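1. everything below, folded, please.
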Amino acid sequence: MHRVALAVTDGMLHYEMSVALEIFGADLTHVVDPWYEFAVCGSAPVRVDRFQLEPERGLDHLAHADTVIVPGWADTDREPPAELVDAVRAAHAAGARVASLCTGAFVLGAAGLLDGRRATTHWAHTGELARRHPATEVDPDVLYVDNGDVLTSAGKAAAMDLCLHLVRLDHGSINANRIARRLVIPPHRDGGQAQFIATPVPEPGNNPLGELFPWAIQRLDQPLTVEDLARRAGLSSRHLARHFKHLTGTTPLQWLHSQRIRRAQELLETTDATVDTIAEAAGMGTATTLRRHFQRTVGVPPDTYRRTFRS
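-> Okay, here's the model as predicted:
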C-alpha cells in the first residue's frame, strides 16, 4: 500500500491541506483497492485559521513515506520552520516523492530540493521564489511541474490538479477520472495559470514613464514601436529599456505584448465581439495572429478562454 504523509505545521494554508485530505485521506477503496495509507504528520497540534489539527505522527514519520505532501506556506516573507525543512529533506533523501501545493514550494526550496530543477508556485509569489532560490528555474505559467521525485503546483485549485496527477501516476487515468467525477471537477484542465495572472500597470508616480503607460494602453489598437514609446517619453530607446526593466521587470515590447493579450482577455470576458474584432482592438491585426499569440501566452485558444471566463 502506497504511504502518503501530509507534513503540517503552524502557518500553513487550510485549503491546500483540505485538498490533500480529500484526495488521499478519504476512504476511496470503492474506486481503488487498496487505496493510500495516509497520515497527518507534525510535531505538535497545528492551528489553522479557526480550527486545530491534531497530527497522527511526528515529522520523523515523513522518512517512512512513499509520498510527502507539503501544503501552502502562508507567510512567504519568512523562512519555514527548520524542523519541517529538515524532515522534508530527510524524507526525500530516504527515497520519498515530495510534492508541494501552492507556496509549499518555499519549503522545498529551503530544503534544497528545487536547486537545478524547474518549479512553480502561485503566480503572485513566483518572483519571490526565483529571487530566494536563484538555482531554480521558476515557471510562472504552468499549473504544476513534475520532476519525477519532486513536484510543485501553482495556487489553490492547481493543488487539486497536482493531486489528481499523482493519482493518475499511481492508479491510472481511468481511476483518476473517477475521482474527478466524484469531486465534480475536470480530470485535467487545459492551459496554465497564465489564464489567471493579472498584468498590472505600475502606479503613476515620480518616474519618467508615469504618463507613458496609460498613453500606450489607450493606443493598443495602433502599431506602436519602441521608438514611438521612447519619443513619447522623451527618452532614447536605450534609456527607455532601462526604465522599463526597472519598473516592470520586462522589455517595452514584451510589456506591450502582455497588455495586448490582457486587452483581448478583457474583451473575451465582457463582450460578444468576434475574434477578428478583438484582434483589431488589441493590436494583433488578424484573428489568426491573435489565436497564435493567445495560445502561446495563455495556454488555451481564445474561444476556450471565453467559454471559461465569460460572465
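2. can we go C-alpha only for contacts and neighbour counts from here?
-> Noted.
3. may I see the buried residues of the helix or strand that L84 is a member of?
-> Element membership of L84, judged by DSSP states H and E, is helix 82-93. For helix 82-93, the neighbour count (16 or more other CA atoms under 10 Å) marks 84-85, 87-92 as buried.
4. which residues of this structure fall in strands?
-> 3-7, 37-41, 46-48, 51-53, 67-70, 97-100, 118-119, 137-138, 144-146, 150-153 (DSSP state E).
5. a markdown table for these, including mean neighbour count and distance to E128?
-> As requested, the strands of the chain are exported to a markdown table (neighbours: other CA atoms under 10 Å; distance: least, CA to CA, whole Å):
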| stretch | mean neighbour count | distance to E128 |
| --- | --- | --- |
| strand 3-7 | 24 | 23 |
| strand 37-41 | 21 | 27 |
| strand 46-48 | 17 | 24 |
| strand 51-53 | 11 | 29 |
| strand 67-70 | 26 | 18 |
| strand 97-100 | 26 | 16 |
| strand 118-119 | 23 | 13 |
| strand 137-138 | 19 | 10 |
| strand 144-146 | 22 | 17 |
| strand 150-153 | 26 | 15 |
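6. want to throw those strands into CSV with distance to R310?
-> Formatted as CSV, the strands of the chain follow (distance: least, CA to CA, whole Å):
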stretch, distance to R310
strand 3-7, 37
strand 37-41, 39
strand 46-48, 34
strand 51-53, 36
strand 67-70, 34
strand 97-100, 31
strand 118-119, 30
strand 137-138, 30
strand 144-146, 25
strand 150-153, 25
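7. which of those strands sits closest to Q295?
-> strand 144-146 (17.9 Å; CA to CA).
8. what helices or strands is the closest one leaning on?
-> Applying 3 or more CA pairs under 8 Å, 6 or more residues apart in numbering; DSSP states H and E, one finds that strand 144-146 contacts strand 118-119, strand 150-153, helix 157-171.
9. try 6 Å
-> Packing partners of strand 144-146 (3 or more CA pairs under 6 Å, 6 or more residues apart in numbering; DSSP states H and E): strand 150-153.
10. now R131: how far from D77?
-> 12 Å (CA to CA, to the nearest Å).
11. these two: who's more crowded?
-> Set R131 next to D77 and count neighbours by other CA atoms under 10 Å: R131 wins out with 12 against 8.
12. what about stretch 28-35, distance to the chain center?
-> Here the centre of stretch 28-35 is set off from its chain's centre by 30 Å, with CA atoms, centre = their mean, to the nearest Å.
13. ignore the last one, stretch 105-114
-> For stretch 105-114, the distance to the chain centre is 16 Å (CA atoms, centre = their mean).
14. second chain to compare with the first, below:
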Amino acid sequence: MVVLLLPPVIGFDATIPSLIFGSATDAAGQPLYEVRMCTTAEGPVSTSRGYGLLADAPLEALAEADTVVVPGTRLPAARERGELDDAARRAFALIPDTARVVSVCTGAFVLAAAGMLDGRRATTHWQYAAELQRLHPAIRVDANALFVDEGRVLTSAGLTAGIDLCLHMVRQDAGWEVANRVARYCVAPSWRDGSQAQYIELPQPASNGGTLAASRQWALGRLSTRVTVPEWAAAAHMSVRTFNRRFQAETGLSPAAWLSRQRVRRAQELLETTDLPVDAIAVRTGFGTGAALRKQFRAVAGTTPSDHRRRFGSAHDRTA
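-> Below you'll find the model as predicted:
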C-alpha cells in the first residue's frame, strides 16, 4: 500500500492509512499490509497546519502498489480548476491498472481530476461536496455518505470518515475479526451507523435579502405552532401559488421542506444545550410527538435525536 502525499496535504488524513493498515495483523501477530509513503515534492511535504512530513519511499513505489491512497489535499490545480498538475499527472501514470485507488476527504478532487470518478458515485467532506460536483458534473456526488465503495475506486468523507473507510477495507480484505481488533486498538468504533448528514451544519436562514426574508422570520417565530402554507402565504400577502414559486426560487426548497429543516435545526440546538426529553422538544419545535420528530430528524440529519444528543450534547446530557 502506497500513500501519495500531494502538498499541501491534510496531515491528519495522511496518517490514517499508516495507523489503520499498519495495525492490522493476523492471528500470529504478523502484519498484513506494508504501508509506504511517497510524494511529488522535494524534501518535507508541506501540510495545511504548519508542519512537514517525510515520505519513506520514492515516487516509483507507486508502480508496485496494490493499493494507492490519496489523502486530503489543497493542491491548487485539483481543488480550484479540477485538473492535475504535471507532477501529479506523472505520479498517476505510474499507478497500475489493477491497483485499488482510495481517497480520503478532499483527495477525491485528485481522483476526479484524474478521471477516475467519472460515471461513479463518490463522496468527499460535506463542506466541499458541492464544489466537487460543480467541477466534475459527470460524478454522482453523495454528500451524505461516510464512504463509497465502487470496487476498484473508493472515496471517503472528511477526516474521521477516512478511518471508517480504512476499517471497511480491512474488513473486506481480512474479515471482521481483524478489523475489530484494529478498531479496539485505535479506540474507534468498528462500524458507524448514520451518514455525514448528522455532522452537517444546517444553515441559518437569511435575515435579510430576498423578497420573503421577513416571511421566513415570521415562520421562525412560530416553530412551536402549526403553520400551514395558506396561512404563511396570507401573512406574506401573496397567493399560495405565487408564494410557493418565489419561496422555491429563493431557498431551493418548498415552504414545508424549509420549515421542517428549521424545526430540526432548533431540535438539534435543544438536544445539545438542554436535558429536555425528546417528547418535550417535539412539542417545542412543532412536531407534536416524539415519533414525528424522530421521523423528520432521521430524514434531515440521518440519525436519531438520542444519537445526536450522545454525540453533541453537553456533558450532563451524555450521562443522562
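15. that older thread, what does the helix holding L84 of structure 1 contact?
-> If you take CA atoms under 6 Å, 6 or more residues apart in numbering as the criterion, helix 82-93 of structure 1 is touched by 62-63, 107, 111.
16. now stretch 209-221 of structure 1
-> 204, 281-283.
17. top of those residues by number of neighbours, please.
-> A282 (25 neighbours).
18. give the aligned equivalent of it in structure 2.
-> Taking TM-score structural alignment, the alignment pairs A282 of structure 1 with T285 from structure 2.
19. what about the closest residue to that match other than its chain neighbours, how many neighbours?
-> Of all residues not flanking T285 of structure 2 in the chain, S224 sits nearest, at 4.6 Å (CA to CA, 6 or more residues apart in numbering). Other residues lying near S224 of structure 2 total 17 when counted by other CA under 10 Å.
20. switch the contacts of stretch 209-221 of structure 1 over to JSON lines; also include distance to E54 of structure 1.
-> Converted to JSON lines, the contacts of stretch 209-221 of structure 1 look like this (distance: CA to CA, whole Å):
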{"residue": "P204", "distance to E54 of structure 1": "48"}
{"residue": "A281", "distance to E54 of structure 1": "55"}
{"residue": "A282", "distance to E54 of structure 1": "53"}
{"residue": "G283", "distance to E54 of structure 1": "55"}
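21. any idea which of those residues is the one closest to I261 of structure 1?
-> A282 (7.1 Å).
22. so that closest one makes contact with R260?
-> Yes: the criterion here is CA atoms under 6 Å, and A282 of structure 1 meets it with R260 at 5.0 Å.
23. can you state the residues of structure 1 onto which stretch 304-311 of structure 2 aligns?
-> Stretch 304-311 of structure 2 corresponds to residues 301-308 in structure 1, going by TM-score structural alignment.
24. number of residues surrounding D97 of structure 2?
-> Neighbours of D97 of structure 2 (other CA under 10 Å): 11.
25. ditto for G155 of structure 1
-> A count of nearby residues for G155 of structure 1, using other CA under 10 Å, gives 23.
26. map it across to structure 2 for me.
-> Under TM-score structural alignment, G155 of structure 1 pairs with G158 in structure 2.
27. ok, T225 of structure 1 next?
-> Aligned counterpart of T225 of structure 1 in structure 2: T228 (TM-score structural alignment).
28. for G172 of structure 1, same thing?
-> So, by TM-score structural alignment, G172 of structure 1 is matched to G175.
29. what about stretch 78-94 of structure 2, how long is it end to end?
-> Stretch 78-94 of structure 2 end-to-end distance (CA to CA) = 18 Å.
30. kindly report the same for stretch 188-202 of structure 2.
-> Rule used - CA to CA; the end-to-end distance of stretch 188-202 of structure 2 is 26 Å.
31. please apply the same query to stretch 141-152 of structure 2.
-> 17 Å.
32. next one: that stretch to chain centre, how far?
-> That offset, for stretch 141-152 of structure 2, works out to 10 Å (CA atoms, centre = their mean).
33. what of stretch 191-203 of structure 1?
-> 11 Å.
34. pull the residues that contact it.
-> Residues contacting stretch 191-203 of structure 1 (CA under 6 Å, 6+ apart): 141-143, 298-300.
35. one more time with 10 Å, if that's ok
-> Residues outside stretch 191-203 of structure 1 that contact it (CA atoms under 10 Å, 6 or more residues apart in numbering) are 121-124, 139-144, 154-155, 158, 209-211, 213-214, 217, 247-248, 255, 258-259, 261-262, 265, 294-301, 304-305, 308-309.
36. quick check on those residues: which are buried?
-> 121-123, 139-144, 154-155, 158, 209, 213, 217, 255, 258-259, 261-262, 265, 294, 297-301, 305.
37. give me the common contacts of A282 and R260 of structure 1.
-> 217, 219-221, 266, 290.
38. closest to G58 of structure 1 out of the residues you listed?
-> For the shared contacts of A282 and R260 of structure 1, the nearest to G58 of structure 1 is E266 (48.3 Å; CA to CA).
39. counterpart of that closest one in structure 2?
-> Under TM-score structural alignment, E266 of structure 1 pairs with E269 in structure 2.
40. residues touching its match, list them.
-> Per CA under 10 Å, 6+ apart, neighbours of E269 of structure 2: 263, 281, 309, 312-313.
41. who's in contact with R294 of structure 2?
-> 264, 278-279, 282, 287, 300, 303-306.
42. switch the cut-off to 6 Å
-> By CA under 6 Å, 6+ apart, the contact set of R294 of structure 2 is T304.
43. just give me the match in structure 1 for it.
-> Per TM-score structural alignment, R294 of structure 2 is aligned with R291.
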